[in-house]
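1. Predicted structure and sequence below. I'll ask about it afterward.
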Amino acid sequence: MDKQREGISARKRRNRLLYVAVSIVVVSGVTYAVSRLENAAPRVDLNTVWVDTVRRGPMVREVRGIGKLVPREVRWIPANTIGRVERIVVLPGSAVEPDDIIVEMSNSVLVQDAENAVWQLKGREADLINLKVQLEGNLLQLMSGLAQIEAAYKQAQLEAEINEELYADGLVADLTLKLSRVRAEELETRLDIERRRLSFQEGAMEPQIAAMEADVEQFRAQANLLKKQVASLHVRAGASGVLQRMSVEEGQQITLGESIFQVVDPSDLKAVIRVPETQARDVQIGQSATVDTRNGVVVGEVTRVDPNVENGTVAVDIHLDGELPRGSRPNLTVEGRIELENLADVLFVGRPAFGRESATVAVFRFEPGGDEAVRTSVLFGRMSVSEIEVVEGLQPGDRIILSDTSNWDDYERLVVN
């Protein structure tokens, strides 16, 4: 039987513990050393980045927006009556004059009502003529009766005067004198009554005729209204210009007041651009602007700033001065620039892709005379379309990278060659 050697197992355990301790120390040292090393600066091709130089001088602060040319006045032509579209005479894009018929409609009920109104008017006009004839006849009868009574009264008055003279000479009896006086007084009373009747008849004629004439005018107005509605079944342009849009189709039933088509003046246009709401707070009415139609640039002036925000933008109207470039038409896409202010002497640079107004941003600044760019914190101020004010962090002549450098956020330096 072999004899177990003493101490071998203990030595093996000590050696394993020693190896583990040494390994831990080595790994820790290596980890610490690696952590102390800086990341190697990546190399960037100069042709792939946008570089600009900081400079001092005047800077025009502008805002930019995309929009369209729109007519200054848009005329929607509505339907003045209900009807069915029978024919569209003129198509959008055509030049039109005020009396040009654009759409023809039909309404048989309206046409019949208009004819009935005309006949009712004629009947009322005949009634008016008949009333005037009747009143005039009644007046003549009264005048004739008045003349007869007046003649009889004068005759009775003359007889009474003669009888008085004869009675004084004793040639007629007292009864005869009294009867002649009574007859004269009776005829005088009848004469007064007839005069009053004649005066009353003359006064009553005017209101009767006026009432009938008002009735006739009411029927005439109704007939004229229906006549105009029948005429409006032929819908006319109503203004000179270009037929911009047609909102109906043949066979469609149209309601009263429904918009049928749109007429615009293509020579009288304005630009409506949309400006980011963050920049619109500085836009004011009266500021100078330029509008690029892609076929020329037109100078203009801000005339309206929409108080509402839509999809993060604000609509701004620009009145265009002078002649529009060739090819300008409604709904043409344009680019507008509005001059907010002219800064006389400021430090500025091209606007970085990630630059924000009144914010501190890290940019890569080139070392003087070298090809290395170092991350530098810069405080920017007021911003324009393509330039931004430098408040602190850069000096005139410094060159910085304006392109997006988010791929190198983990590096403090870049080698640009």
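-> Sure thing, it's come through.
2. use CA for all of it now, contacts and neighbours both
-> Fine.
3. Give me the most central residue, this protein.
-> What sits nearest the mean C-alpha location of the chain, by CA atoms, centre = their mean, is V74, with 8.3 Å.
4. Tell me the span between the first and last residue of stretch 91-101.
-> Across its full length, stretch 91-101 reaches 11 Å end to end, with CA to CA, to the nearest Å as the criterion.
5. hmm, who's touching it?
-> Identification of contacts with stretch 91-101 by CA atoms under 8 Å, 6 or more residues apart in numbering yields 89-90, 234-246.
6. 7 Å - rerun?
-> Applying CA atoms under 7 Å, 6 or more residues apart in numbering, the contact partners of stretch 91-101 are 89, 234-246.
7. go on, stretch 348-362?
-> With CA under 7 Å, 6+ apart, stretch 348-362 has contacts from 52-56, 375-383, 386-390, 402-404.
8. Distance across that stretch, terminal residue to terminal residue?
-> Counting by CA to CA, you get 16 Å between the two ends of stretch 348-362.
9. Surely G286 is in a strand?
-> No - assessed with DSSP: H, G, I helix; E, B strand; the rest coil, G286 is coil; it does not lie in a strand.
10. which residues sit in contact with it?
-> With CA under 7 Å, 6+ apart, G286 has these contacts: 301-303.
11. same thing with P396?
-> Per CA under 7 Å, 6+ apart, neighbours of P396: 54-56.
12. Type out the PyMOL command that picks the buried ones from the residues you listed.
-> Buried subset of these, written as a PyMOL selection, criterion 16 or more other CA atoms under 10 Å:
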select buried, resi 54+55+56
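13. Show me the helices in the stretch 101-250 of the chain, by range?
-> Applying DSSP state H, counting those that start in this stretch to the stretch 101-250 of the chain gives helices spanning 108-168, 174-231.
14. want to throw those helices into CSV with distance to F348 and mean neighbour count?
-> Output for the helices of the stretch 101-250 of the chain, formatted as CSV (distance: least, CA to CA, whole Å; neighbours: other CA atoms under 10 Å):
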stretch, distance to F348, mean neighbour count
helix 108-168, 73, 16
helix 174-231, 67, 16
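15. Can you add distance to P325 and give those back as TSV?
-> Formatted as TSV, the helices of the stretch 101-250 of the chain follow (distance: least, CA to CA, whole Å):
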stretch	distance to P325
helix 108-168	49
helix 174-231	41
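16. Out of these, flag the one nearest G65.
-> Evaluated over the helices of the stretch 101-250 of the chain, closeness to G65 peaks at helix 174-231, with 46.2 Å, by CA to CA.
17. and the angle from the closest one to helix 108-168?
-> Interaxial angle, helix 174-231 versus helix 108-168 (axes from the mean of the first three to the mean of the last three CA atoms, to 10 degrees): 170 degrees.
18. put this beside the first:
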Amino acid sequence: MGVVRMQKDQGTGPVTGSGMDQQVAVRRLATGWKIAIGGALAVAAALAFWWFAPSGTSQTVTADHVTISTVARGTFDDFIPVRARVTPLLTVYIDAVEGGRVEKMLVEDGATVAAGQPIALLSNAELQLSTLARQTEVEQQINNMRSQELALAQTRLANERALLEAGLALQKARRQFEREKPLAGRGFVTAKQFSDTSDDYAYRQRNYEALKRSQATDARLQGSQLAQQQAAAQSMQSGLSIARANLDALQLRAPVAGQLSGFSVQVGQSLQRGERVGQIDSPGRNKLIAGVDEFYLGRVQLQQRAAIESGGRRYAARVTKIYPQVQNGQFQIDFQFIGAEPANIQRGQTLAARLTLGDPAPALLVPNGAFYNDTGGSWIFVVTPDGRSAVKRSVRMGRRNAEFVEVLEGLDIGEKVVTSPYTGFTDKTRLDLSK
């Protein structure tokens, strides 16, 4: 095998790759272009945020979380539902006219009593003794007045007797004078005798007239005195009757017929004068008391009709009294049944009632919802035709009941509106409805 020897080139150095490398110049963007591109990206981001983010006057809500109703035409029944409480039509309270100790209970609480029926017996020794003493005093005074009346009557009789005697004496004197007068003229009677007869006749006349005047004066004074005594006697009798009535009041009686309630006194209990011991409710006669929202104060009138629901039946009633004082946003009204009352209703029981405010009439209707409390019926969210959003719109609404609200202006038949609560939406003008 042959070996070829390569000779080293003496004129050249070692072989390297440096001769093959070539420097490439890097091309960079100018600073102005960088600023322009950055600004464009920022504007695009801002536009995207503005486009996709909700504005301050709109809010995105889930369509399942709101109630959407349709505006329709129908018949509006002008009524309001109320809860009425049963209470007796007539309640008479029983008070202890005189205080005393309870000796005996004659009836129990809840019993049905008749007018004047005794229900309890009290004792009051001090009252009994004072009544007996007053009765004795009054009887003595009455006896004294009777004695005075008798004396006056006797005096009147004596005066009448004296007047009769004076009249008789006057007649005798007149006859004597008439007989002697012609005889004295003829000389058959002496002048002295005729003068005595004339003087006696004149005296009898003056005496009779004086007795008549005296009797008239005495009769007038005696009549006035007798009238005063009779009035005083009648006053004493009235006072004695009152004292006896107070004594009789120790026996508590039912003032009217009805059902006794609140009667919780016990034997041995001491009652003060005027203390309330119970009450009597009218049997089978009840009224209803209901609270009505102050919004309807100007629309509720006396004699308006109402329908009362009880036991699956409907009973007619009417408004008999309106209490205009407003408390806690409500005023009170009284109902009375027209005709028969529901059987077995109890005091304090509540019944459903529909108070009619007006006649049924055709109207454009929106289902009543919580939105009305937030807007007052002045505006509502109306769903757009594509169903993707709801826009705030001013409307004018009229009457409302538990089911519907009457639309006067601002909505058309077939439009859809949001009737659920507007909590958190009252400052928005548009709701974006998402699926």
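-> Sure thing, it's come through. Note that the coordinates shown come from a computational prediction; the quantities given were computed from them, not determined experimentally.
19. Can I get the buried part of the contacts of stretch 91-101 of the first structure as one ChimeraX selection?
-> In ChimeraX, this line selects whichever of the contacts of stretch 91-101 of the first structure come out buried by 16+ other CA under 10 Å:
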select :234,235,236,237,238,239,241,242,243,244,246
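20. if we can go back for a sec, now, the contacts of P396 of the first structure that are in strands?
-> Using DSSP state E, the subset of the contacts of P396 of the first structure located in strands is 55-56.
21. Now render the contacts of P396 of the first structure as a markdown table, adding distance to V118 of the first structure.
-> Shown next, in a markdown table, are the contacts of P396 of the first structure (distance: CA to CA, whole Å):
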| residue | distance to V118 of the first structure |
| --- | --- |
| V54 | 85 |
| R55 | 84 |
| R56 | 84 |
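22. for the contacts of P396 of the first structure, which one is nearest L128 of the first structure?
-> Nearest to L128 of the first structure among the contacts of P396 of the first structure, with distances taken as CA to CA, is R56, at 92.3 Å.
23. Surely that closest one and V346 touch.
-> Yes - between R56 of the first structure and V346 a contact is recorded at 5.5 Å, counting by CA atoms under 7 Å.
24. In the first structure, what sits opposite Q336 of the second structure in the alignment?
-> Counting by TM-score structural alignment, Q336 of the second structure corresponds to H319 in the first structure.
25. again, but for G358 of the second structure
-> Checking TM-score structural alignment: G358 of the second structure goes with E341.
26. which one is its match nearest to, not counting chain neighbours?
-> R61 (5.3 Å; CA to CA, 6 or more residues apart in numbering).
27. chain center to the host helix or strand of the match of Q336 of the second structure: distance?
-> In this assignment (DSSP states H and E), H319 of the first structure forms part of strand 313-320. The offset between the C-alpha centroid of strand 313-320 of the first structure and the centroid of the whole chain comes to 13 Å, using CA atoms, centre = their mean, to the nearest Å.
28. what does stretch 211-223 of the first structure give?
-> For stretch 211-223 of the first structure, the distance to the chain centre is 40 Å (CA atoms, centre = their mean).
29. what span of the second structure lines up against that stretch?
-> Going by TM-score structural alignment, stretch 211-223 of the first structure sits over residues 228-240 in the second structure.
30. That stretch vs the first structure, average offset?
-> Here the mean offset of stretch 228-240 of the second structure against the first structure after fitting is 1.6 Å, by mean CA distance after the TM-score superposition for the first structure.
31. Please enumerate residues in contact with that stretch?
-> 135, 138, 142, 145.
32. so which of those would you say is closest to D432 of the second structure?
-> Checking the contacts of stretch 228-240 of the second structure against D432 of the second structure by CA to CA gives Q135 as the nearest, at 93.8 Å.
33. so what's that closest one closest to, chain neighbours aside?
-> Nearest non-adjacent residue to Q135 of the second structure (CA to CA, 6+ apart): L240, at 6.1 Å.
34. R276 of the second structure too?
-> D95 (4.2 Å).
35. so what's that neighbour up against?
-> 274-277 are the contacts of D95 of the second structure under CA under 7 Å, 6+ apart.
36. List only those of those flagged as buried.
-> By 16+ other CA under 10 Å, these give 276-277 as buried.
37. Which pair in the contacts of D95 of the second structure has the greatest spatial separation?
-> The largest separation in the contacts of D95 of the second structure, counting by CA to CA, is between G274 and V277 at 9.1 Å.
38. follow-up on the earlier one: which SS class is the match of G358 of the second structure?
-> Classified using three-state DSSP, E341 of the first structure is strand.
39. Number of residues surrounding it?
-> 15 (other CA atoms under 10 Å).
40. Kindly provide the distance from it to D282 of the first structure.
-> From E341 of the first structure to D282 of the first structure the distance is 9 Å (CA to CA).
41. just A173 of the first structure next, same as before
-> 120 Å.
42. How about L379 of the first structure?
-> 21 Å.
43. of the two, who's got more company?
-> Set L379 of the first structure next to D282 and count neighbours by other CA under 10 Å: L379 wins out with 19 against 12.
44. contacting residues for the closest residue to S420 of the second structure other than its chain neighbours?
-> Among residues not flanking S420 of the second structure along the chain, T67 sits closest, at 5.0 Å (CA to CA, 6+ apart). Residues in contact with T67 of the second structure (CA under 7 Å, 6+ apart) are 418-420.
45. same question, V326 of the second structure
-> V326 of the second structure sits next to E294 when contact means CA under 7 Å, 6+ apart.
46. Show me what it aligns to in the first structure.
-> Match for V326 of the second structure (TM-score structural alignment): V309.
47. so how far does stretch 204-218 of the second structure sit from its counterpart in the first structure?
-> Stretch 204-218 of the second structure versus its aligned partner: 5.3 Å mean (mean CA distance after the TM-score superposition for the first structure).
48. S35 of the first structure: which element?
-> S35 of the first structure belongs to helix 8-36 when assigned by DSSP H and E.
49. Which other helices and strands does the strand holding H319 of the first structure contact?
-> The contact analysis (3 or more CA pairs under 7 Å, 6 or more residues apart in numbering; DSSP states H and E) places strand 313-320 of the first structure against strand 269-276, helix 277-280, strand 297-305.
50. chain center to the second one, what's the gap?
-> Offset of helix 277-280 of the first structure from its chain centre (CA atoms, centre = their mean): 22 Å.
51. Specify, as a residue range, where it falls in the second structure.
-> Taking TM-score structural alignment, helix 277-280 of the first structure hits residues 294-297 over in the second structure.
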